[in-house]
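**Q** this one's sequence-less:
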């Protein structure tokens, strides 16, 4: 009950701000003139935000069980997209899918004393990730398959378990990541035009991600945490790093796979992984600094 009340307190602060942001964003996007080339894409993105925000907040309002359900649904879709991008076989897909369900459930079992991510779990994930390649006797791609599977296990199911074990912090974190992504887009669009060091890309992996975007993301993350009443310098740094490195990580995987997006499920964004890549790394880093 205490968890539900804690989340309810945060939601009381967050919901009006998120609703107002959606209204303002919707009006702004609707008012864009036809000559703006990105108008259609921005409208589709707003529709996705308008659908995703109440689903995300509604699930977390239900406490750890709602967080676990959300983690399972997101995990099953995300691991399917990841496995397709990196060309994993049926065995690896089964391992990833099972982990997407079981690891968040383990988070519920250990919720009172969050020790889900000890060495025992790490050992099991390492063995499970390598098992399909070992059993098939793959001498051509066995090591690559095992490494990609273990990475996928850590990147998706383990990260999403943060939706269960991070308690009320997860609501603040989700809002902060969303505000950070918006701040990065606005910062990249506005400050990059000023030129100078802010216009430099962070990495060749994604020329569109600039230091201006990092600056904008930092402001957005701080605003999101402050709205939720959860601002600390440590959590701000963890979420900002998640926003920055999560996007680059997603870009790296997509470029290696030779695809533009992880899928087509979310209008204006592409696949689910294209939308939650920042959230995944932010959840991992938030667990490091808070648990």
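**A** The structure has been received and is ready for your questions. From a predicted model like this one, the values you see are computed outputs, not experimental measurements.

**Q** From now on I want contacts and neighbour counts done on CA atoms only, so please keep to that.
**A** Noted.

**Q** Three-state assignment for residue 205, please.
**A** Following DSSP: H, G, I helix; E, B strand; the rest coil, residue 205 is assigned to coil.

**Q** Settle this for me: residue 191 is touching residue 199, isn't it.
**A** Yes: with contacts counted by Cα atoms under 8 Å, residue 191 reaches residue 199, the gap being 7.4 Å.

**Q** list residues touching both of the two?
**A** residue 212 (Cα atoms under 8 Å, 6 or more residues apart in numbering).

**Q** C-terminal to the biggest helix by length in the chain, what's the next element?
**A** The longest helix of the chain (DSSP state H) is helix 2-30. Under the assignment DSSP states H and E, the closest C-terminal helix or strand after helix 2-30 is helix 39-61.

**Q** For that following helix, which residues meet the burial criterion?
**A** Residues 39, 42-47, 49-50, 53, 56-57, 59-61 are the ones in helix 39-61 that count as buried (16 or more other Cα atoms under 10 Å).

**Q** try stretch 79-88
**A** Buried positions in stretch 79-88, judged by neighbour count with 16+ other Cα under 10 Å: 79-83, 85-86, 88.

**Q** same deal with stretch 188-206?
**A** Buried, per 16+ other Cα under 10 Å, within stretch 188-206: 188-189, 191-192, 198-202, 205-206.

**Q** Same question for stretch 107-121.
**A** Buried residues in stretch 107-121, counted by 16+ other Cα under 10 Å: 107-108, 111, 114, 116.

**Q** Please apply the same query to stretch 123-133.
**A** 125-126, 128-133.

**Q** From these, pick the one nearest residue 163.
**A** Compare each of the buried residues of stretch 123-133 with residue 163 using Cα to Cα and the shortest gap goes to residue 125, at 19.2 Å.

**Q** now the closest one: how far from residue 150?
**A** Remark: distance between residue 125 and residue 150 (Cα to Cα, to the nearest Å) = 7 Å.

**Q** Residue 179 contacts residue 220, doesn't it?
**A** Yes: Residue 179 is within contact range of residue 220, at 4.7 Å (criterion: Cα under 8 Å).

**Q** putting a second one here so we can go through both:
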């Protein structure tokens, strides 16, 4: 059975879930009274989801080629946002952009080349710009931030290609896991032990949100017929840790959002922060 056919079947199973979630969400945000503080933001988020969900599923429906295009596009945009936050130079930006397009491309056209040799070459290329320019004032910082970006953005997004139909489930589980975390935090996170924040990096993220993510991610994986404890743990860890990781980056950079072009979210990294570690961990636990 071809990869495109398998991915098409996975998308076909996901469409009713996505349609139901968007429909229920649309009705809910439309019915919100005007006194609700986040009404306008929630409506913007729903509109963004209504556009993003078909694009995500449509790309993966096309198989490995579509997954490559999706991963490369997401990677190129996310890298640009990261470079601005991290204060990297144009040559560092170029290295990361080439990796954001090249790694998913290799996974599509020559998957056998993705091994330790590729990892070694990536690390070498990441440190070459500050080395060759003789940057003694910020060279180490630039190299470290570039290597981190490689592991944070292009490498995980390559999982959209290598995971095949599992990428559909991971993407949807993360998306609805974020919704579940928000609902759990809103409903249960006002007082009591579940109201405790996970980390000072993001005080609004509470254990109540984790409980909501636990329920939502497990439900999505069960509905899509791909549930395993290892995959559930990978997705859940992505939902919990991804936001904290990006918060750490943003706090050091002194910014609230990675960008301001994505309605309801800020930048692309603000939307895919949980997806990145979830894809990476799903790749680790997948057979």
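**A** Yes, it's here. Nothing here was measured: the structure is a model prediction, and the numbers come from that model.

**Q** picking up where we left off before, show me the buried residues of stretch 107-121 of structure 1 that map onto helices.
**A** Short answer: the buried residues of stretch 107-121 of structure 1 in helices (DSSP H) are 107-108.

**Q** Output the buried residues of stretch 107-121 of structure 1 as TSV; include the columns distance to residue 168 of structure 1.
**A** Listed next are the buried residues of stretch 107-121 of structure 1 as TSV, based on distance: Cα to Cα, whole Å:
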residue	distance to residue 168 of structure 1
107	15
108	14
111	13
114	14
116	18
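
**Q** Residue 265 of structure 1: neighbour count?
**A** Counted with other Cα atoms under 10 Å, the neighbours of residue 265 of structure 1 add up to 12.

**Q** Mind telling me what residue 79 of structure 2 corresponds to in structure 1?
**A** Counting by TM-score structural alignment, residue 79 of structure 2 lines up with residue 79 in structure 1.

**Q** do the same with residue 221 of structure 2
**A** Looks like residue 221 of structure 2 aligns to residue 225 there (TM-score structural alignment).

**Q** Give me the distance between the closest residue to its match other than its chain neighbours and residue 215 of structure 1.
**A** Leaving aside its chain neighbours, residue 225 of structure 1 sits nearest to residue 231 (4.8 Å; criterion: Cα to Cα, 6 or more residues apart in numbering). According to Cα to Cα, residue 231 of structure 1 and residue 215 of structure 1 sit 17 Å apart.

**Q** ditto for residue 236 of structure 1
**A** 13 Å.

**Q** who has more neighbours, those two?
**A** residue 236 (25 against 19).

**Q** all helices of the stretch 101-250 of structure 2, in order?
**A** 116-132, 139-152, 154-157, 159-162, 165-188, 207-223, 229-253 (DSSP state H, counting those that start in this stretch).

**Q** Reformat those as a markdown table; add distance to residue 94 of structure 2.
**A** Putting those into a markdown table (distance: least, Cα to Cα, whole Å) gives the following:
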| stretch | distance to residue 94 of structure 2 |
| --- | --- |
| helix 116-132 | 10 |
| helix 139-152 | 11 |
| helix 154-157 | 13 |
| helix 159-162 | 21 |
| helix 165-188 | 27 |
| helix 207-223 | 36 |
| helix 229-253 | 20 |
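
**Q** Out of those helices, which gets nearest to residue 2 of structure 2?
**A** helix 165-188 (11.3 Å).

**Q** Show me what that closest one is packed up against.
**A** Applying 3 or more Cα pairs under 8 Å, 6 or more residues apart in numbering; DSSP states H and E, we find helix 165-188 of structure 2 packed against helix 3-30, helix 159-162, helix 207-223, helix 229-253, helix 275-285.

**Q** just so I know, which of these lies nearest residue 152 of structure 2?
**A** Once these are compared by Cα to Cα, helix 275-285 is nearest, at 6.7 Å.

**Q** distance of the equivalent of residue 167 of structure 2 over in structure 1 from residue 64 of structure 1?
**A** Counting by TM-score structural alignment, residue 167 of structure 2 lines up with residue 170 in structure 1. Here the criterion is Cα to Cα. By it, residue 170 of structure 1 lies 10 Å from residue 64 of structure 1.

**Q** Who has more neighbours out of these two?
**A** Between residue 170 of structure 1 and residue 64, counted using other Cα under 10 Å, residue 64 has the larger neighbour count: 27 against 22.

**Q** follow-up on the earlier one: for residue 278 of structure 2, which of the helices of the stretch 101-250 of structure 2 is the nearest?
**A** The nearest among those, by Cα to Cα, is helix 229-253 at 4.1 Å.

**Q** Next, the mean deviation of the closest one compared to structure 1.
**A** Following superposition, helix 229-253 of structure 2 is found to deviate from structure 1 by 0.5 Å on average (mean Cα distance after the TM-score superposition for structure 1).

**Q** Can you list the buried residues in that helix?
**A** For helix 229-253 of structure 2, a neighbour-count test (16+ other Cα under 10 Å) marks 231-247, 249-250 as buried.

**Q** for the residue nearest to residue 71 of structure 2 when sequence neighbours are not counted, what are its contacts?
**A** Nearest residue to residue 71 of structure 2, sequence neighbours excluded (Cα to Cα, 6+ apart): residue 157, at 5.4 Å. Residue 157 of structure 2 makes contacts with 71-72, 74-75, 104, 276, 279-280, as judged by Cα under 8 Å, 6+ apart.

**Q** what lines up against residue 157 of structure 2 once you look at structure 1?
**A** Under the alignment (TM-score structural alignment), residue 157 of structure 2 pairs with residue 160 in structure 1.

**Q** can you check residue 261 of structure 2 too?
**A** By TM-score structural alignment, residue 261 of structure 2 lines up with residue 265.
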